[in-house]
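# quick one: sequence and predicted model below, then my questions.
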Amino acid sequence: MKRLVNFFILVINEIIKIFTKISTCIFIFLLIVIIAFIAIKAPAKVSKHAYINKLSSEVQQKEKKYGAVTAKDIKKEDNLFSFIDKKDYVLNKYALQHNIIYNYTSLWSIVNKALLLEYMVGIFLIIAAANIVSNEYKDGTIKFLLIRPYKRWQILLSKWTALLALYFGFILLIITVSIIIGGLKYGFDGFNMKDLYISNTGFVKERSMLVYQLILFAGKSINDIMAFSIAFMLSTIIKNNSLAIVGSVAVLFSGFILSLFGNRYWWIRFTPFPHMDLTQYLPDSTPLINGCTITYSAIILLLYFTVIHAVTIYVFGKRTID
């Protein structure tokens, strides 16, 4: 228990170090300003009566075009554009039949757009991860850190844990601020809005919009966590934060591009890149690589995270501090 408390104290100290930096305060302010700007530029709220009339008109037009199309029929559709059009028709028809306000301009419109800020958070954490160890060497404070009654692996792990806590703190900030600002613009009556999707079994299902947005943020967070973990490893091993930042940003943005070739080159499925976005396993999504499951992706990611941290701890543990 005492070791756990000491480790927790180390993590808190690292978080305080990061939050006392001006760059962190500026970044938090920037996130709030961008979310406010998104809300200002967002379209005005349409009345529910006008929305339902428009939706009803669209459903009637597509009903004449497609006839009695079911959710199961859509699963068999090969043409992408036809799939999207039929999917919208089936979901909108379900919403009207069950008196559900679906895909309506609400505070969740702001939250959904704010999801893109996750990439900004990822880049900020990459820079923070690249500096969190290398700056200790540069400032000479690494010596004072190591004479404390802590093992080297505890010091490293506390720094990484602080980065992880900071990351999810930023994500929570984005969600909270976007809900508040979105509510001020569109009203908070849409907070309990439902999201509709077509399940793998071919049925229209309902889910909480709040839960869905949290799943989206969580599923896409693996990409950022992997990227700043690599930055953390590189900065610890080579003590060069510039190279660590460049390499990690390359991983952050090139991973998806490489994963697109996963069905063409068999070896790509053994890299972490096609597995870093777990939202591909949602019921209404398609995995990037045929045959891959969320269990397989979790195992691959766990192996790479283990290797990254093992290499980082081993090199740092063997290094002589002058």
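Okay, I see it.

# contacts and neighbour counts: CA atoms only from here.
OK.

# and Ser196, helix, strand or coil?
One thing to correct before we go on: residue 196 is Leu, not Ser. For Leu196, the assignment made with DSSP: H, G, I helix; E, B strand; the rest coil gives strand.

# quick one: Thr105 from Ser229, how far?
Distance of Thr105 to Ser229, computed by C-alpha to C-alpha, to the nearest Å: 37 Å.

# for Ile222, which non-adjacent residue is closest in space?
Leaving aside its sequence neighbours, Ile222 sits nearest to Met276 (C-alpha to C-alpha, 6 or more residues apart in numbering; 5.3 Å).

# OK, contacts around that neighbour?
Applying C-alpha atoms under 8 Å, 6 or more residues apart in numbering to Met276 gives the contacts 220, 222-223, 226, 297, 301.

# so for Thr105 and Ser229, which residue has more residues nearby?
Ser229 (23 against 20; other C-alpha atoms under 10 Å).

# could you pull out the helices for the stretch 101-250 of the chain?
If you assign secondary structure with DSSP state H, counting those that start in this stretch, the helices in the stretch 101-250 of the chain sit at 107-114, 117-139, 142-146, 152-186, 209-238, 241-259.

# also this one, for the comparison:
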Amino acid sequence: MRNFNLLVLNEWLKISKKRSHVIPYVILLVLSLVVGYISHTFGTDMYASAAEFTSDMLRPTGIGQVLTILVIIGTAGIVSREYSQGTIKFLLIRARSRTAILASKYVTVLLYTLSMLLVAVAALFLSGVVFYGLSGGEAGISTILTSLLYSMVYCAVYATIGFMLGILTKTTGVTIGATIFATMIDKVVIPREFYKYVLFPNLDLSAYQNGGAPMQGMTLSFSIVLLCGYTALFLLAGFAVFRRRDVA
């Protein structure tokens, strides 16, 4: 376990040492303040408190989608960049299994996603306090945590897709482009029975709030099971290819 933790730490340092590392966090802070200002200026009755503003904006239909794109851009090259820079050979000659190396990279992706989400929560809440105050409305910490969970699932699944594509294509640009394109079309709903088994309509679990559903015949448990299945499939494909690929 100690060796695995060191692998994760090493991967995190690779990300954090980049000059552009802080840019996504700054973007989230600035964007939160801008959105807070605009919503307060042009729709003063839109939110009753900072908690209400934060919980609503965290969802994939709000800043949550921008957050997902930032996560994709920040983590898409965690595997593919090793190939393009030629460092993959040095990585694999260490006394570590390929599975452990790839697993440490995936854990780092999830940690990066979580860090972005926490910064987003803090930035949105700060913006909400400035423009809407702390009191008012029915939303509270539990509402924010619920939206955080929805956004975490949404971001994590897309981060997993990007992680898999980075392994399969070995190209950061293709990985970013394909995954961001998916975020742009995932709101499209095809009114056919088979479509409820597709990944996209199951991604935004916040659609089930207040008794709603993305499509008729879908339930929260149905979407959770389907998301777990798709995520497992993406990881199996990525790990299988990585373990068998010749890097000589």
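Thanks, I have it. Note that this is a predicted model, so its numbers are computed, not measured.

# what's the TM-score here?
TM-score for the superposed pair, counting by TM-score structural alignment, normalised by the length of structure 2: 0.87. Supporting figures: 242 aligned residues with a C-alpha RMSD of 2.2 Å.

# circling back: quick one: what's aligned to the residue nearest to Ile222 of structure 1 in structure 2?
Under the alignment (TM-score structural alignment), Met276 of structure 1 pairs with Leu203 of structure 2.

# do the same with Tyr119 of structure 1
Taking TM-score structural alignment as the alignment basis, one finds that Tyr119 of structure 1 is matched in structure 2 by Gln65.

# so who does the residue nearest to the spatial centre of structure 2 touch?
Centroid-nearest residue in structure 2, with C-alpha atoms, centre = their mean: Cys155, separated by 2.0 Å. Cys155 of structure 2 makes contacts with 67-68, 71, 113, as judged by C-alpha under 8 Å, 6+ apart.

# one more time with 7 Å, if that's ok
Residues counted as contacts of Cys155 of structure 2 (C-alpha atoms under 7 Å, 6 or more residues apart in numbering) are 68, 113.

# and it, how far from Val66 of structure 2?
Shown here: Cys155 of structure 2 relative to Val66 of structure 2, a distance of 10 Å by C-alpha to C-alpha.

# for Ala51 of structure 2, same thing?
Using C-alpha to C-alpha, one gets 20 Å for the distance from Ala51 of structure 2 to Val66 of structure 2.

# that older thread, for the helices of the stretch 101-250 of structure 1, which one sits closest to Tyr265 of structure 1?
Of all the helices of the stretch 101-250 of structure 1, it is helix 241-259 that lies closest to Tyr265 of structure 1, at 9.6 Å by C-alpha to C-alpha.

# can you name the next helix or strand after the closest one?
Moving toward the C-terminus from helix 241-259 of structure 1, the next helix or strand (DSSP states H and E) is helix 294-318.

# what lines up with Asp186 of structure 2 in structure 1?
Matched across to structure 1, Asp186 of structure 2 falls on Gly255, judged by TM-score structural alignment.

# whoops, I mixed them up, His40 of structure 2
Taking TM-score structural alignment, the alignment pairs His40 of structure 2 with Pro43 from structure 1.

# Leu126 of structure 2 too?
Under the alignment by TM-score structural alignment, Leu126 of structure 2 pairs with Ile180 in structure 1.

# how many neighbouring residues does the match of Tyr119 of structure 1 have?
Gln65 of structure 2 is flanked by 20 other residues according to other C-alpha under 10 Å.

# neighbour count: Ala51 and Val66 of structure 2, which is higher?
Just comparing Ala51 of structure 2 and Val66: by other C-alpha under 10 Å the higher neighbour count belongs to Ala51, 29 against 18.

# list the contacts for the closest residue to Ile161 of structure 2 other than its chain neighbours?
Leaving out its chain neighbours, the residue that sits closest to Ile161 of structure 2 by C-alpha to C-alpha, 6+ apart is Phe234, at 6.5 Å. The contact partners of Phe234 of structure 2, by C-alpha under 7 Å, 6+ apart, come to 160-161, 164.

# alignment lookup: Phe234 of structure 2 to structure 1.
Alignment note (TM-score structural alignment): Phe234 of structure 2 maps to Ile308 of structure 1.

# my guess is Thr113 of structure 2 contacts Val71, does it?
Yes: under the criterion of C-alpha atoms under 7 Å, Thr113 of structure 2 is in contact with Val71, at a separation of 6.0 Å.

# these two - which one has more neighbours?
Neighbours were tallied for Thr113 of structure 2 and for Val71 using other C-alpha under 10 Å; the higher tally belongs to Val71 (25 against 22).

# thought the more buried one was touching Leu114?
No: contact status for Val71 of structure 2 versus Leu114: not in contact, 9.6 Å apart, counting by C-alpha under 7 Å.

# so what sits against both of the two?
With the criterion set as C-alpha under 7 Å, 6+ apart, the contacts of Val71 of structure 2 and Leu114 do not overlap.

# which part of structure 2 lines up with stretch 129-140 of structure 1?
Using TM-score structural alignment, stretch 129-140 of structure 1 corresponds to residues 75-86 of structure 2.

# mind listing what's buried along that stretch?
Counting neighbours by 16 or more other C-alpha atoms under 10 Å, one finds that the buried residues in stretch 75-86 of structure 2 are 75-83.

# got these as TSV, with distance to Leu199 of structure 2 columns?
As requested, these are arranged in TSV below (distance: C-alpha to C-alpha, whole Å):
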residue	distance to Leu199 of structure 2
Thr75	21
Ala76	20
Gly77	23
Ile78	24
Val79	24
Ser80	24
Arg81	27
Glu82	29
Tyr83	29
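
# which among those gets closest to Phe194 of structure 2?
Ala76 (30.0 Å).

# surely the closest one and Met164 touch.
No: counting by C-alpha under 7 Å, Met164 is not a contact partner of Ala76 of structure 2; they are 9.1 Å apart.

# which of the contacts of Met276 of structure 1 has the largest number of neighbours?
The residue in the contacts of Met276 of structure 1 with the most neighbours, by other C-alpha under 10 Å, is Asn223 (25 neighbours).

# which residue in structure 2 aligns with that one?
Under the alignment by TM-score structural alignment, Asn223 of structure 1 pairs with Tyr154 in structure 2.

# leaving aside the residues adjacent along the chain, what's closest to that match?
Excluding the flanking residues, the one nearest Tyr154 of structure 2 by C-alpha to C-alpha, 6+ apart is Leu203, at 5.7 Å.

# any idea how far Ile12 of structure 1 is from Lys159 of structure 1?
Distance of Ile12 of structure 1 to Lys159 of structure 1, computed by C-alpha to C-alpha: 9 Å.
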